[in-house]
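Visitor: dropping the sequence and predicted coords here.
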Amino acid sequence: MCAPTASAVSAQLPIARAHPLLFKTSVPGEDLQFGQFKRFSLRELQLATKGFSPENILEIGAFGNVYKGCLADGSLVAVKRPKEEHPWGGELQLFQTELLMSRLADHQNLLRVHGFCITPTERLLIYPYMATVASLLGATTRQYSQPLLGWPTRKQIAMGAARGLRYLHEQCDFKIVHSDVNSSNILLDENFEAVVGNLGLAKLMDHKDTLITTPICGTARYLATEFISKGELSEKTDVFCYGVMLLELVTGQSHLALELVACQEPVMLLDWVKGLLRKRSSDINPGDYVKDQVEQLIRVALMCTQVNAMERPRMSEVVDMLEQEALAKRYGRSGRRRK
């Protein structure tokens, strides 16, 4: 991952200033868009996380850690804390961006910031506590720490994430490109409804713009070819990342784990899954899956991960396909192209 550049953040500020409820912080020189977000004291969060105990760490990221916390009222939260050695670096930009995006984008399939804490030395973001798709699929440890998700649930997760991205790309006042879609940034509520989270690297674009050029950010194994080679970022970059996440959701394995299949010889994820499709899903991990749903999700995933960004569907098309409104027609065309 990488922090947004100063120019990238400043380009987004005129849009932010168009929105009211400017919150004046107690830190000199900072005027941030906090609006309706609840402000927590540092002491509250220290108590909630047992002093930011290593035992409470949920995730270790490039810019800091996420801690599980229990507030005084008993509610569980996730607390994002930047690394101590860089309290005034790129984390400030990520902090500002995430609050801004949470104000601009309000949808049931997007993770909402619950609150914040800011002091001269700390900038913390507080979210509702939720499991990630990665944790349920064992994508980090390559082990299934919990039972495999049933296929109707997996399709529900795929649909929820798709709807969240469709809103960011096509239904918001401004086009928002997430830039870091992966199974660790798709979270699940108690009903396994998916929400898209971690908007700290998101980019604002006008709906008439097709792409921007930006330093390479995000999770390496999910990045699209055009982003790696040219730094070209668009909503189709998110579509590619969504496709890779969908493949993980279908197979129950991470990209790295899939490279170990076939007698420990390196196998690229897409080639392996294409082989599964040719075999009509006969080698997919056993479970209570529905064959037609497995094939449907693989087909959608392969469309999303096409090398040519222009040939990838828009997220609204993905939602339609998952709702079985346009799958057969589009897959017939895509299948001929991908022989």
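Guide: Received the coordinates, thanks. Residues are numbered from 1 along each chain as shown.
Visitor: from here on, contacts and neighbour counts on C-alpha atoms
Guide: OK.
Visitor: residues near residue 17, how many?
Guide: 12 (other Cα atoms under 10 Å).
Visitor: that one and residue 100, how far apart?
Guide: 10 Å (Cα to Cα, to the nearest Å).
Visitor: now swap in residue 203 and tell me
Guide: 11 Å.
Visitor: what does residue 39 give?
Guide: From residue 39 to residue 100 the distance is 15 Å (Cα to Cα).
Visitor: between these two, which has more neighbouring residues?
Guide: residue 100 (23 against 15).
Visitor: can you tell me the closest non-neighbouring residue to that one?
Guide: residue 33 (6.2 Å; Cα to Cα, 6 or more residues apart in numbering).
Visitor: dropping in the other structure now:
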Amino acid sequence: MAKAQYIAFYITVCCIAFIVSKIVVSVLLYKRWKRKHLIYEEDGFSGGKMVMFKSAMMQSLKSDELFKKTLKLSYKDIIGSGGYGTVYKLMLNESTAFAVKRLNRGTAERDRGFERELEAMGDIKHRNILTLHGYCTTPQYNLLIYELMPNGSLDTFLHGRSVETKLLDWPSRYKIALGAARGISYLHHDCIPHIIHRDIKSSNILLDQNMEAQVSDFGLATLMEPDKTHVSTLVAGTFGYLAPEYFDTGKATVKGDVYSFGVVLLELLTGRKPTDEEFFKEGTKLVTWVKAVVEHKWEEYVLDSSLKCSPADEINGVFRIAFLCLEPEPSKRPTMADVVKMLEQARSERVVEEY
């Protein structure tokens, strides 16, 4: 009996020591990350706190310059708005500008959206994911400070006023599709824990000065451990882009993002929004419509009119990739890593057909 008690005591002590060591290591790693990434952190601004992350752009800023500029933002500086909040253009000088997303506090859901976005974006560095430069919290509102994308969103180019002055040619659309796919693939496969975006759509794909795609708006993002297959959640996202299984199971998976990306591919190919009744024939499910287009080779009849002289083999290949992404059964959809590979080799239809 005494020996058994000694063994139990020994195991307990070892477990406690292991847990304590993990906590200590976590604290040390966090402090190391903080020293590496933060160049400025200040409490006391209007009862709140401002944090800026280390980057070449932020190095030359004075400690309180950015915050003082945010206090002067007005309706004249608004460049976007929606359920996620209001986005302002913040000019520090002639060569330095930021996009500032303001989220008014007051509801638990708004605060959770801010926390999700901050948690998902805080340590991500990828050429196809919008860079978060810092944030500010106050009792009245939260601010997220992003890199400014001079060419706005893909939605604006395809459906907004800018389409009147500058059309997207096929090489640009292909480049945007591949860049967005690489960004989403990074979230799904290279981040630990994995990140499910849950709101992939054309308005959340922003374009930099080189028309390079950057995935943005992580207010609905969900983190998922590598050994998990899904995360139970409320149905959230944008109608027309949501995967059908969300409504049946209420579970978010990376394959839901794949479905949404398939819808974005169709937008790039057709120039139409997924809510366009004329585009998606009434009473016809999306996947049935796409299947008919692919099987009967109707691509040229539904293609955006500005792409009529584009290479048919590449366009038909991307239609087939979209069809794979839009499979009703999630397990039959490719992963985003597979989608990237297929898009990279879109000039070879054989790659898609052999998948």
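Guide: Okay, I see it. Everything numeric in this text was worked out from a predicted model, so none of it was measured.
Visitor: from what I can see the residue nearest to residue 100 of structure 1 touches residue 22, true?
Guide: Yes. At 5.0 Å, residue 33 of structure 1 and residue 22 qualify as touching, with contact defined as Cα atoms under 8 Å.
Visitor: what about the two, which has more around it?
Guide: Between residue 33 of structure 1 and residue 22, counting by other Cα under 10 Å, residue 33 is the more crowded of the two (24 against 15).
Visitor: count of residues packed around the aligned residue in structure 1 for residue 328 of structure 2?
Guide: Using TM-score structural alignment, the partner of residue 328 of structure 2 in structure 1 is residue 307. Per other Cα under 10 Å, the neighbour tally for residue 307 of structure 1 reads 14.
Visitor: same question, residue 348 of structure 2
Guide: Residue 348 of structure 2 - counted by other Cα under 10 Å - has 14 other residues nearby.
Visitor: with the one 4 residues further on instead?
Guide: Using other Cα under 10 Å as the criterion, residue 352 of structure 2 is surrounded by 20 other residues.
Visitor: now the strands for the stretch 201-339 of structure 1?
Guide: Secondary structure of the stretch 201-339 of structure 1 (DSSP state E, counting those that start in this stretch): strands located at 203-205, 212-213, 232-233.
Visitor: so can I have CSV of the ones you listed showing distance to residue 312 of structure 1 and mean neighbour count?
Guide: Listed next are the strands of the stretch 201-339 of structure 1 as CSV, based on distance: least, Cα to Cα, whole Å; neighbours: other Cα atoms under 10 Å:
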stretch, distance to residue 312 of structure 1, mean neighbour count
strand 203-205, 19, 22
strand 212-213, 17, 12
strand 232-233, 14, 22
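Visitor: so which of the ones you listed is nearest residue 254 of structure 1?
Guide: strand 232-233 (23.8 Å; Cα to Cα).
Visitor: so that closest one matches what in structure 2?
Guide: Taking TM-score structural alignment, strand 232-233 of structure 1 hits residues 251-252 over in structure 2.
Visitor: the matching stretch vs structure 1 - mean distance after superposition?
Guide: In the superposition against structure 1, stretch 251-252 of structure 2 averages 0.9 Å from its aligned positions (mean Cα distance after the TM-score superposition for structure 1).
Visitor: residues near the counterpart of residue 120 of structure 1 in structure 2, how many?
Guide: Aligned by TM-score structural alignment, residue 120 of structure 1 pairs with residue 139 of structure 2. Close neighbours of residue 139 of structure 2, defined as other Cα under 10 Å, add up to 12.
Visitor: how about the contacts made by residue 139 of structure 2?
Guide: 46-48, 105 (Cα atoms under 8 Å, 6 or more residues apart in numbering).
Visitor: what about residue 236 of structure 1, neighbour count?
Guide: Residue 236 of structure 1, neighbours per other Cα under 10 Å, totals 26.
Visitor: dump the residue contacts of the residue nearest to it when sequence neighbours are not counted.
Guide: Leaving aside its chain neighbours, residue 236 of structure 1 sits nearest to residue 309 (5.9 Å; criterion: Cα to Cα, 6+ apart). Residues counted as contacts of residue 309 of structure 1 (Cα under 8 Å, 6+ apart) are 226, 236-237.
Visitor: out of those residues, which are inside helices?
Guide: Among the contacts of residue 309 of structure 1, the members found in helices (DSSP state H) are 226, 236-237.
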